[in-house]
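K.L.:
Following is a predicted model, sequence given first.
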Amino acid sequence: MSRVHGVQGLLNRTAVVTGAARGIGAALARKLAERGMRVALLGLEGDLLREVARTLPVQTCCLDVDVTDEAAMERAAAAVGDLLGAPSVVVANAGIAEGGPFGFSDPVTWRRVIEVNLCGSATTARVFLPALLSNRGYYLQVASTAAFGSVPMMSAYCASKAGVESFAQSLRAELATQGTGVGIAYVHWTDTDMIRDADQHTALRELRAHMPPGARRTYPVTTIAAWLARGVDRRLPAVYAPPWLRYAQPLRPLFPPAVAAVSRRTLPRLTAPGQLPSTGLLGPGGQAARSGGR
């Protein structure tokens, strides 16, 4: 099959989006449907997935599945192929977060963030890779500016997003001669349930408030999805949402000392006993992911 490229190349092809029940995933599913793609929506909140599907003007399927469940994801991949055809685009978007001091974090919750964000992305890539190879398709890994420079109180999320960046870079190198593209989406603060929940917690809200004004701006989810969709159109190796983030890439070595300097000034007044309780998994999506949606 010819290599998918550009908006016309997406017409009547199949896309898979994980974490599609809400936020970036739901908005991106709409943008891909606008391009005439059939869309498979994967996630844990089946009723919400079906609500999203009803708004799409294309053929869809909804699969209630935990991205960390390898066997269930293999069945989902087979179902997508049967219902919509082998996918040409796969977006690994499913992600959760928790906040608070690492030393007081719940090990189960901390590990769940890594499992969903990193292991779930790898599982998504693994089960859909045969289809992507046969279609010379495109895999988009949704990462974060947390991969640029890790911040305190978000250790699991930052570790997972740095991990998915490295995973996608490794996968890209492996597939370089096989006609299948791999992109990494660097997403900044987005107006999602997860971020709104984070802002309810004093430490996370204060840490964001000490970022430079432009860096702490929150972007509408539809705007972020539009930038990601354009990355899919062009099979970009790196998608920056917002686009100005591309200019931050060369500055990455400066971020850790800068974050440490801000943390030394900010954290002492926030770290009194009881001042920084763990947030637990953030937002309704995080709650759904607490135990695989069960």
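P.N.:
The structure has been received and is ready for your questions. Numbers count the residues shown, from 1 in each chain.
K.L.:
all contacts plus neighbour counts: C-alpha atoms, from now on.
P.N.:
Noted.
K.L.:
Quick check: residue 35 touching residue 11?
P.N.:
Yes - using C-alpha atoms under 8 Å, residue 35 makes contact with residue 11 at a distance of 6.1 Å.
K.L.:
Quick check: buried residues in the host helix or strand of residue 227?
P.N.:
Taking DSSP states H and E as the criterion, residue 227 maps to helix 221-234. The neighbour-count check on helix 221-234 (16 or more other C-alpha atoms under 10 Å) flags 221-233 as buried.
K.L.:
out of residue 35 and residue 11, which sits in the busier spot?
P.N.:
Per other C-alpha atoms under 10 Å, whichever of residue 35 and residue 11 has more neighbours is residue 35, with 19 against 16.
K.L.:
show me the contacts for the more buried one.
P.N.:
Under the criterion of C-alpha atoms under 8 Å, 6 or more residues apart in numbering, the contact list for residue 35 reads 7-8, 10-11.
K.L.:
Any buried residues in stretch 249-267, and which?
P.N.:
For stretch 249-267, by 16+ other C-alpha under 10 Å, it's 259, 267.
K.L.:
Now do it: everything it contacts.
P.N.:
Contact with stretch 249-267 is made by 148-152, 206-207, 210, as judged by C-alpha under 8 Å, 6+ apart.
K.L.:
Quick check: the two most widely separated of these?
P.N.:
Between any two of the contacts of stretch 249-267, the greatest separation by C-alpha to C-alpha is 19.8 Å, found for 148 and 206.
K.L.:
For these two, indicate the residue with more neighbours.
P.N.:
Between residue 148 and residue 206, residue 148 has the larger neighbour count (other C-alpha under 10 Å), namely 22 against 14.
K.L.:
From the buried residues of helix 221-234, pick the one nearest residue 23.
P.N.:
Set against residue 23, the nearest of these by C-alpha to C-alpha is residue 221 (6.4 Å).
K.L.:
In addition, the following structure is provided for comparison:
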Amino acid sequence: MPTLRNKVALVTGAARGIGAETARALARKGVKLVLIDLDAEPLQALATELGDDVALATAADVCDLAAMQQAVDAGVAKFGGIDLVLANAGIASYGSVMQVDPSTFKRVIDVNIIGAFHTVRAALPSVIERKGYILIVSSLAAYTPAAGLASYNASKAGVEHFANTLRIEVAHRGVAVGSAHMSWIDTPLVQDTKKDLAAFNEFLAVLPGPLGKTTSVDTCVDAFVDGLAGRKRRVYVPGWVGVMGWLKSVITSRIGDRRVLPHIPRILPKIDEEVAKLGRSTSARNVALGDVAVDPK
């Protein structure tokens, strides 16, 4: 497997969770890091921890192409170029299509899809020059719909196909592109959802087999680092998620619907009731960052 030492990696959503832990793991392997996140304080703390010779932190919104270009240009100026991109930034909204705050729904699409496009657009010239690799973070949600999470499901399906299209556009330039598909990972995003919505925990409990189980961040990081090193076309966390990709047509058929449909009339109204009481359609952390507005309803 090719070595990661002396490579330069751009990581978005780097302030906490999978992004931060992947950055630490890459630094241990000798990778230089360009770290981007909207949450400036923990982002800078991570860069300080890793050291100025290893990491450059820029607080930027992935929805702002000019800001992303400025961050990429600063990284190229400091480290000479970019070999690897981990387009990891992502958020989620709560509530049914009838309940979710429309501006929050749109913000999820913007961060998760437009943000991935901006990340790639800004970094691509340097990645092409170095014949590098781009890993775009999708999800198991691209294959398996979950009631109350429509924006997240749609965005992760969209970003997977963005990766598929990008792959065929840049292959002749020596650039490889992969998409990462994870089940529930014990990240702040999942932790916040479990804390905010008791009904979400009920939903997980009715999912069959391993579908409702949560996987550790460390397991996810190991898979991401392996994927970045091996320039993988797909990264699955845990490995069984790959089977779900092959079964997508069955999962979204009437046969697949039968497993969850009986529970929706009970669980979805509970989710919507809890969202209404919260007065927001996303985590308190996203609201505090100014990433989304409080639901005006």
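P.N.:
That came through, no problem. Everything numeric here is computed off the predicted structure, so don't read it as measured data.
K.L.:
still on that earlier bit, among the contacts of stretch 249-267 of the first structure, which ones are buried?
P.N.:
Burial by neighbour count, judged by 16+ other C-alpha under 10 Å, picks out 148-152, 207 from the contacts of stretch 249-267 of the first structure.
K.L.:
Show me what residue 144 of the second structure lines up with in the first structure.
P.N.:
Alignment note (TM-score structural alignment): residue 144 of the second structure maps to residue 149 of the first structure.
K.L.:
Check residue 64 of the second structure too.
P.N.:
Per TM-score structural alignment, the equivalent position to residue 64 of the second structure in the first structure is residue 69.
K.L.:
Centroid-wise, who is the farthest residue in the second structure?
P.N.:
Farthest-out residue of the second structure from its mean C-alpha position, per C-alpha atoms, centre = their mean: residue 262, at 29.7 Å.
K.L.:
still on that earlier bit, looking at this, the match of residue 144 of the second structure is in a strand?
P.N.:
No - counting by DSSP: H, G, I helix; E, B strand; the rest coil, residue 149 of the first structure is located in no strand; its state is coil.
K.L.:
residue contacts, it?
P.N.:
Taking C-alpha under 8 Å, 6+ apart as the criterion, residue 149 of the first structure is in contact with 252, 255-256, 259.
K.L.:
same question, residue 95 of the second structure
P.N.:
Counted by C-alpha under 8 Å, 6+ apart, residue 95 of the second structure has contacts 148-149, 268, 271-272, 275, 281.
K.L.:
hmm, try it at 6 Å
P.N.:
Counting by C-alpha atoms under 6 Å, 6 or more residues apart in numbering, residue 95 of the second structure touches 148, 272.
K.L.:
Checking my notes, it in a helix, right?
P.N.:
No - applying three-state DSSP, one finds residue 95 of the second structure to be coil, outside a helix.
K.L.:
Tell me the spacing between it and residue 231 of the second structure.
P.N.:
36 Å (C-alpha to C-alpha, to the nearest Å).
K.L.:
and the aligned residue in the second structure for residue 165 of the first structure, how many neighbours?
P.N.:
When the second structure is aligned by TM-score structural alignment, residue 165 of the first structure is paired with residue 160. By the criterion of other C-alpha under 10 Å, residue 160 of the second structure has 22 neighbours.
K.L.:
Please identify the helix or strand for residue 160 of the second structure.
P.N.:
In the assignment (DSSP H and E), residue 160 of the second structure maps to helix 150-170.
K.L.:
Going by neighbour count, which residues of that helix are buried?
P.N.:
By neighbour count on 16+ other C-alpha under 10 Å, the buried set for helix 150-170 of the second structure is 150-160, 162-164, 166-167.
K.L.:
Report the secondary structure element holding the residue opposite residue 119 of the second structure in the first structure once aligned.
P.N.:
Using TM-score structural alignment as the criterion, residue 119 of the second structure maps onto residue 124 of the first structure. Using DSSP H and E, residue 124 of the first structure sits within helix 120-135.
K.L.:
tell me what the helix or strand following that helix is packed against?
P.N.:
Moving toward the C-terminus from helix 120-135 of the first structure, the next helix or strand (DSSP H and E) is strand 138-142. In terms of contacts (3 or more C-alpha pairs under 6 Å, 6 or more residues apart in numbering; DSSP states H and E), strand 138-142 of the first structure is packed against strand 89-92, strand 181-187.
K.L.:
roughly how far apart are the aligned partner of residue 219 of the first structure in the second structure and residue 268 of the second structure?
P.N.:
If you follow residue 219 of the first structure across to the second structure using TM-score structural alignment, you land on residue 215. Residue 215 of the second structure is 24 Å from residue 268 of the second structure, where distance means C-alpha to C-alpha.
K.L.:
now do residue 163 of the second structure
P.N.:
Computed as C-alpha to C-alpha, the residue 163 of the second structure to residue 268 of the second structure distance reads 31 Å.
K.L.:
And residue 188 of the second structure, by the same measure?
P.N.:
Note on residue 188 of the second structure: its distance to residue 268 of the second structure, by C-alpha to C-alpha, is 22 Å.
K.L.:
Between those two, tell me which one has more neighbours.
P.N.:
Neighbours per residue, other C-alpha under 10 Å: of residue 188 of the second structure and residue 268, the larger number sits with residue 268, 18 against 14.
K.L.:
Please consider this matter closed, and thank you.
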